[in-house]
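J.: let's see this in three dimensions:
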Amino acid sequence: MSNLSQDAMQQLFSDARTHSHWQPRSIEDSLLQALYEQAKWGPTSMNCQPMRLVFVKSPEAKEKLKQALAPGNVDKTMNAPVTVIVATDMTFYEGMPRLFPANANARDMFANNTALAEATALRNATLQGGYLILAARALGLDCGPMSGFNADLVNDLFFAGTAIKANFLINLGYGLSDKVYPRGPRYDFDEVCTIT
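T.: Sure thing, here's the model as predicted:
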C-alpha cells in the first residue's frame, strides 16, 4: 500500500473544515450511494457494522428533523442539501451470522450481554460515522457534523418501533469556504500522545 499524495491528505484532513454555510447545489442520490459504498469498507470490531443512515433530503423530511434541532443548528441544517442521521442499530448482532461467520457464537455473545452489545454498537457506529466523513471529503463533499439535537425526538420521528438510535448528524453539501470559522488549534503530539 502506498502513501496518498499530499493533496489527497490535505483534502481529507488539514484543508478540510466544518461547514455551516452551503452553496445552492443539490446532491444526487447516486453520490449518496457512492458515499456509503466507500464508507462501508472501514473496519469494525468483528465486522459488526452497527451504523444505520438516514439521508434527510426532501423538504418534508427536513421539516420533520427541524423539530429536533437545537436553535443554533436550524439554519445551517435547513440550508444543507442533505443531513445524514448517523444512527446505531442496538441489535446489530442479529446480522453477525452473515457478517462474521468465522465465529458461530458471535451473535449470542452480544445478545446475551446487553452492556457489551451497547458499548460495541455505540463505539463502532461512531467509528463508522468518522469513516463516512472521510469518504464524503474524498468524494468532494463538505461536512458539518453536529450533536446539537434532541436524540429522543429524532428516534421517535425516524426510528419508532425499532432498535435503531440516533447518534449524531452530519450536514453534507458544497460549503462556502469564505464563511468558515477560523481554524481551531490542535494539541501537539507531545501533549496528548505517549509511545511506550
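
J.: use CA for all of it now, contacts and neighbours both
T.: OK.

J.: beyond whichever helix in the chain runs longest, next helix or strand please.
T.: Across the chain, the longest stretch assigned as helix under DSSP state H is helix 114-138. Note on helix 114-138: by DSSP states H and E, the next helix or strand toward the C-terminus is strand 142-146.

J.: which residues touch Thr91?
T.: Going by C-alpha atoms under 8 Å, 6 or more residues apart in numbering, Thr91 touches 111, 117, 163-164.

J.: kindly recompute the last result at 6 Å.
T.: By C-alpha atoms under 6 Å, 6 or more residues apart in numbering, no residues touch Thr91.

J.: measure it to Glu191 for me?
T.: 38 Å (C-alpha to C-alpha, to the nearest Å).

J.: kindly report the same for Glu60.
T.: 46 Å.

J.: now Phe92
T.: Distance, Phe92 to Glu191, by C-alpha to C-alpha: 37 Å.

J.: would you mind telling me which of the two has the busier surroundings?
T.: Phe92 (23 against 8; other C-alpha atoms under 10 Å).

J.: could you double-check that that one sits in contact with Gln49?
T.: No - in this structure, Phe92 is not within contact of Gln49 by C-alpha atoms under 6 Å, at 7.1 Å.

J.: stretch 162-178: which residues count as buried?
T.: 164-175, 177 (16 or more other C-alpha atoms under 10 Å).

J.: just give me the residue right at the centre of the protein.
T.: Closest to where the C-alpha atoms of the chain average out (C-alpha atoms, centre = their mean) is Gly129, at 2.8 Å.

J.: following up with a second sequence; could you model it the same way so I can compare the two?
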Amino acid sequence: MGTGPRPPRRDRAAAALPGHRPGPAVRAVRGRGPVLSEGRGAVRTVEGATLKLAGDAQDLLFREARSATEFTDDPVTDEQVAAIYDLVKYGPTSLNQQPLRMVLVRSPAARARLLPFLDARNRTRTEAAPLPIILAADVNFHEKLPVVFPHAAGLRDALHGDPRRRAEGARYNALLQIGYLIVGVRAAGLGAGPMIGYDPAGLDREFFPDGGLRSLLVMNIGVPRPKRHERLPRLSYDEVVTVL
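T.: All right, here's what the predicted structure looks like:
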C-alpha cells in the first residue's frame, strides 16, 4: 500500500462515478452555500453529494454543447425528431399543459415561404440548415386538458372563457418545453440554433392565419460544425444565487 497523500473523501467518491474525469473540487463556504469550481468534464460534488449524470453526458448536454449556427450536410430524419420529442415531452409544465407545436420546414417550397420573414443573418443560416423548425404556442391547448390533466374537471371550460390567461399559459409553458427540446436535440448528438430575429406577425399570418398558433422562435437543427471561437463566460454561482 502506498503512503502518499490521498485526495479528499468527496473527490474519491466522485472519481468512482462513470464518466468522471479529474477536475477541481467543489467547496462550501460558510454562509454562502456551495461554490462550484470550473473544470470541464468534472463530476461536481457538494459536501459528499454528486450529480448522478455521468460526466460525459454532462459535457454532451451542457459544457461542450454550443448554440449551432453552421451545420454539416448530414440530414435530420423524422425518426430522429420523433425520438427527441418522445424524450423531452416528459419535461414538467404547469398543470401538465403541452402547448408547444413544432412545424418541420422540410420542403423547398415551405423554406421559401419562411425565409423572407427572417433577419438577414438568420436567413443565410436557415438557407443552409438541414432542418428549420418553427416553434409555436397553441393558445387552444386547453382542449387537450381532459386528456393530459383529467383529474381537474371543468378546467377546460374555465380556460375557454379566459383567452388572456390561455395566451399567457401557452407562451410560458411552450417556452419551458423549448428549453427541454434544445437539451433533447443535444442528447441526440445534434446541435440547435434558436433564433428570435424574425418578423413574428408576418410569419404567423403566413403559417398560422387562423390565429390558433403563435410563433415563439425559429430553430435550426443538424450536425453542428466546430465553433470558430471560444465559449463566452457564464455567471458564477455566487453571482446568481442568494441564500436567505
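
J.: picking that back up, and the residue nearest to the centre of structure 1, what's its match in structure 2?
T.: Matched to structure 2 by TM-score structural alignment, Gly129 of structure 1 sits across from Ile178.

J.: okay, the aligned partner of Ala117 of structure 1 in structure 2 and Leu115 of structure 2: tell me how far apart.
T.: Aligning on TM-score structural alignment places Ala117 of structure 1 opposite Arg166 in structure 2. Note on Arg166 of structure 2: its distance to Leu115 of structure 2, by C-alpha to C-alpha, is 29 Å.

J.: if I look at the counterpart of Phe189 of structure 1 in structure 2, how far off is Tyr90 of structure 2?
T.: Under the alignment (TM-score structural alignment), Phe189 of structure 1 pairs with Tyr237 in structure 2. Per C-alpha to C-alpha, Tyr237 of structure 2 is found 27 Å from Tyr90 of structure 2.

J.: in structure 1, what range does stretch 192-204 of structure 2 match?
T.: So stretch 192-204 of structure 2 sits over residues 143-155 in structure 1, by TM-score structural alignment.

J.: what are the buried residues along the matching stretch?
T.: 143-146, 149, 151, 153-155.

J.: closest to Leu35 of structure 1 out of those residues?
T.: Cys143 (12.4 Å; C-alpha to C-alpha).

J.: for structure 2, what's the longest strand?
T.: strand 213-222 (DSSP state E).

J.: just tell me the aligned range of that one in structure 1.
T.: Here strand 213-222 of structure 2 aligns to structure 1 at residues 164-173, judged by TM-score structural alignment.

J.: next: stretch 67-85 of structure 2.
T.: So stretch 67-85 of structure 2 is aligned with residues 18-36, judged by TM-score structural alignment.

J.: buried stuff in that stretch?
T.: 18-22, 27, 32, 35.

J.: restricted to helices, list the residues you listed.
T.: Using DSSP H, these in helices are 32, 35.

J.: so the match of Phe189 of structure 1 versus Ala14 of structure 2, what's the distance?
T.: Applying C-alpha to C-alpha, the value for Tyr237 of structure 2 to Ala14 of structure 2 is 20 Å.

J.: ok, now Leu53 of structure 2?
T.: Note on Leu53 of structure 2: its distance to Ala14 of structure 2, by C-alpha to C-alpha, is 11 Å.

J.: wait, what's in contact with the nearest residue to Trp22 of structure 1 once chain neighbours are set aside?
T.: Sequence neighbours aside, Gly175 is the residue nearest to Trp22 of structure 1 in space, at 4.4 Å (criterion: C-alpha to C-alpha, 6 or more residues apart in numbering). For Gly175 of structure 1, the contact set (C-alpha under 6 Å, 6+ apart) comprises 19, 21-23, 142.

J.: nearest to Val74 of structure 1 among these?
T.: Nearest to Val74 of structure 1, judged by C-alpha to C-alpha, of those is His21 at 11.7 Å.

J.: who has more neighbours, Tyr237 and Ala14 of structure 2?
T.: Per other C-alpha under 10 Å, whichever of Tyr237 of structure 2 and Ala14 has more neighbours is Ala14, with 25 against 14.

J.: any idea which element that one lies in?
T.: Per DSSP H and E, Ala14 of structure 2 falls inside helix 9-15.
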